[in-house]
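>>> from the sequence below, what's the structure:
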Amino acid sequence: MESLVLMNAYLLPLTGGVLLGLSAMWLLLSLGRIAGISGIAWGSLAGPERVWRTLFLVGLLLGGLVTHNVIGQPVPAESTAPLWLIVASGLLVGLGTRMGGGCTSGHGVCGLGRRSPRSLVATLTFMTLGVITVFVMQSLMGAAV
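Predicted structure coming up:
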């Protein structure tokens, strides 16, 4: 029974990772585009390619909803963080993706798969600063992070 619970704990993330990789590969092979979500989101606001970009983003959202309804697991939609912290965090992430020339999906999923040295540096930076941020936030806010 324990092995079944363990398998289920890994099955959804593994399936999600495989589907993410396949969708990134499909986008690269069919349109010659990198599946960097920040670039896709930015390009969906204006420009000649906004239709496919908007459809891609809608597909991500619908995929999550379909998965939730099929599997029936609760979606964590509540945050205990104050609104100002959520807004500030979003702005910092947006600034970081512009400064870093892409986001974790563009660099980590697609860039590393293409053996891009720039993406390796960006991904190592994301991971290192993420670990540092967790330790700093835990020391400031306690174990709630």
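>>> from now on I want contacts and neighbour counts done on CA atoms only, so please keep to that.
Noted.
>>> distance of the residue lying closest to R33 once chain neighbours are set aside from R98?
Nearest residue to R33 in three dimensions, chain neighbours excluded: L27, at 5.8 Å (Cα to Cα, 6 or more residues apart in numbering). Distance of L27 to R98, given as Cα to Cα, to the nearest Å: 21 Å.
>>> sec struct for the residue nearest to R33, please.
helix (DSSP: H, G, I helix; E, B strand; the rest coil).
>>> repeat for A35
coil.
>>> excluding chain neighbours, what is closest to it?
Distance criterion Cα to Cα, 6+ apart; nearest residue to A35, sequence neighbours excluded, is A24 at 5.3 Å.
>>> second chain to compare with the first, below:
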Amino acid sequence: MTEFTPFASLFGGIMIGLSAVLLMLWEGRIAGISGIAGRLLPPYRDSAFVSRFGFVVGLVAAPFAMMALTGGAIEQTVSPNIPLMVAAGLLVGFGAVWGNGCTSGHGVCGLSRLSARSFVATGVFMATAFVTVLFVRHAIGS
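Model (predicted):
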């Protein structure tokens, strides 16, 4: 069972919301991680490359910064099942392209802008997540 951490979750949510607001304020762009990361690859090479790269570096550096600030280890588990991880990555990537955005773009930024498309997309990926967890934990048993 996953440990319930209300204060850490609240702090994380505040940081995500703040970063989305700052990106919109400074760059006029929505903080959709799939779009930001996807535009780091060719053929995109424009003036916003540095800010996109910095955003992704911040995502990777955040756990290390948190460990340095708290003086403790952050427990993160990743499945050792490589084929499962590859399939999951492909499905997430396909879903982000097919849905014209990812969970951060729709769930954080789209909902706050009251986008009807984002309400539908968020409902679909949340329902899919619930069914997936139910299936994996109870039908497969892992």
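>>> quick one on the thing from earlier: counterpart of the residue nearest to R33 of structure 1 over in structure 2?
Counting by TM-score structural alignment, L27 of structure 1 corresponds to L23 in structure 2.
>>> quick check: its match touching A31?
Yes. Contact criterion Cα atoms under 8 Å: L23 of structure 2 and A31 qualify, at 6.6 Å.
>>> more crowded one of the two?
A31 (26 against 17; other Cα atoms under 10 Å).
>>> wait, what's in contact with that one?
Counting by Cα atoms under 8 Å, 6 or more residues apart in numbering, A31 of structure 2 touches 19-20, 23-24, 104-105, 109.
>>> how about TSV for those, with distance to L69 of structure 2 and secondary structure added?
Shown next, in TSV, are the contacts of A31 of structure 2 (distance: Cα to Cα, whole Å; DSSP: H, G, I helix; E, B strand; the rest coil):
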residue	distance to L69 of structure 2	secondary structure
S19	19	helix
A20	23	helix
L23	24	helix
M24	27	helix
S104	25	helix
G105	28	helix
C109	28	helix
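>>> ok, of the residues you listed, which come out buried?
20, 23, 104-105, 109 (16 or more other Cα atoms under 10 Å).
>>> pick the one among those closest to A48 of structure 2.
L23 (11.4 Å; Cα to Cα).
>>> measure the closest one to I36 of structure 2 for me?
Separation of L23 of structure 2 from I36 of structure 2 (Cα to Cα) stands at 11 Å.
>>> which strands and helices lie in contact with the helix or strand encompassing A62 of structure 2?
Per DSSP states H and E, A62 of structure 2 falls inside helix 49-70. Counting contacts by 3 or more Cα pairs under 8 Å, 6 or more residues apart in numbering; DSSP states H and E, helix 49-70 of structure 2 packs against helix 33-38.
>>> show me what counts as buried in the helix it packs on.
Here helix 33-38 of structure 2 shows 33-36 as buried, counting by 16+ other Cα under 10 Å.
>>> which one of those residues is nearest A68 of structure 2?
For the buried residues of helix 33-38 of structure 2, the nearest to A68 of structure 2 is I33 (24.5 Å; Cα to Cα).
>>> might one say that the closest one is in contact with S104?
Yes. Applying Cα under 8 Å, one finds I33 of structure 2 in contact with S104, separated by 6.3 Å.
>>> contacts only, for the spatially most central residue of structure 2.
Closest to where the C-alpha atoms of structure 2 average out (Cα atoms, centre = their mean) is S104, at 5.2 Å. With contacts defined as Cα under 8 Å, 6+ apart, the neighbours of S104 of structure 2 are 31-33.
>>> so what's P48 of structure 1 up against?
P48 of structure 1 touches nothing, counting by Cα under 8 Å, 6+ apart.
>>> again with L19 of structure 1
By Cα under 8 Å, 6+ apart, L19 of structure 1 has no neighbours at all.
>>> mind doing that once more with 10 Å?
Applying Cα atoms under 10 Å, 6 or more residues apart in numbering, one finds that L19 of structure 1 lies in contact with 13, 25.
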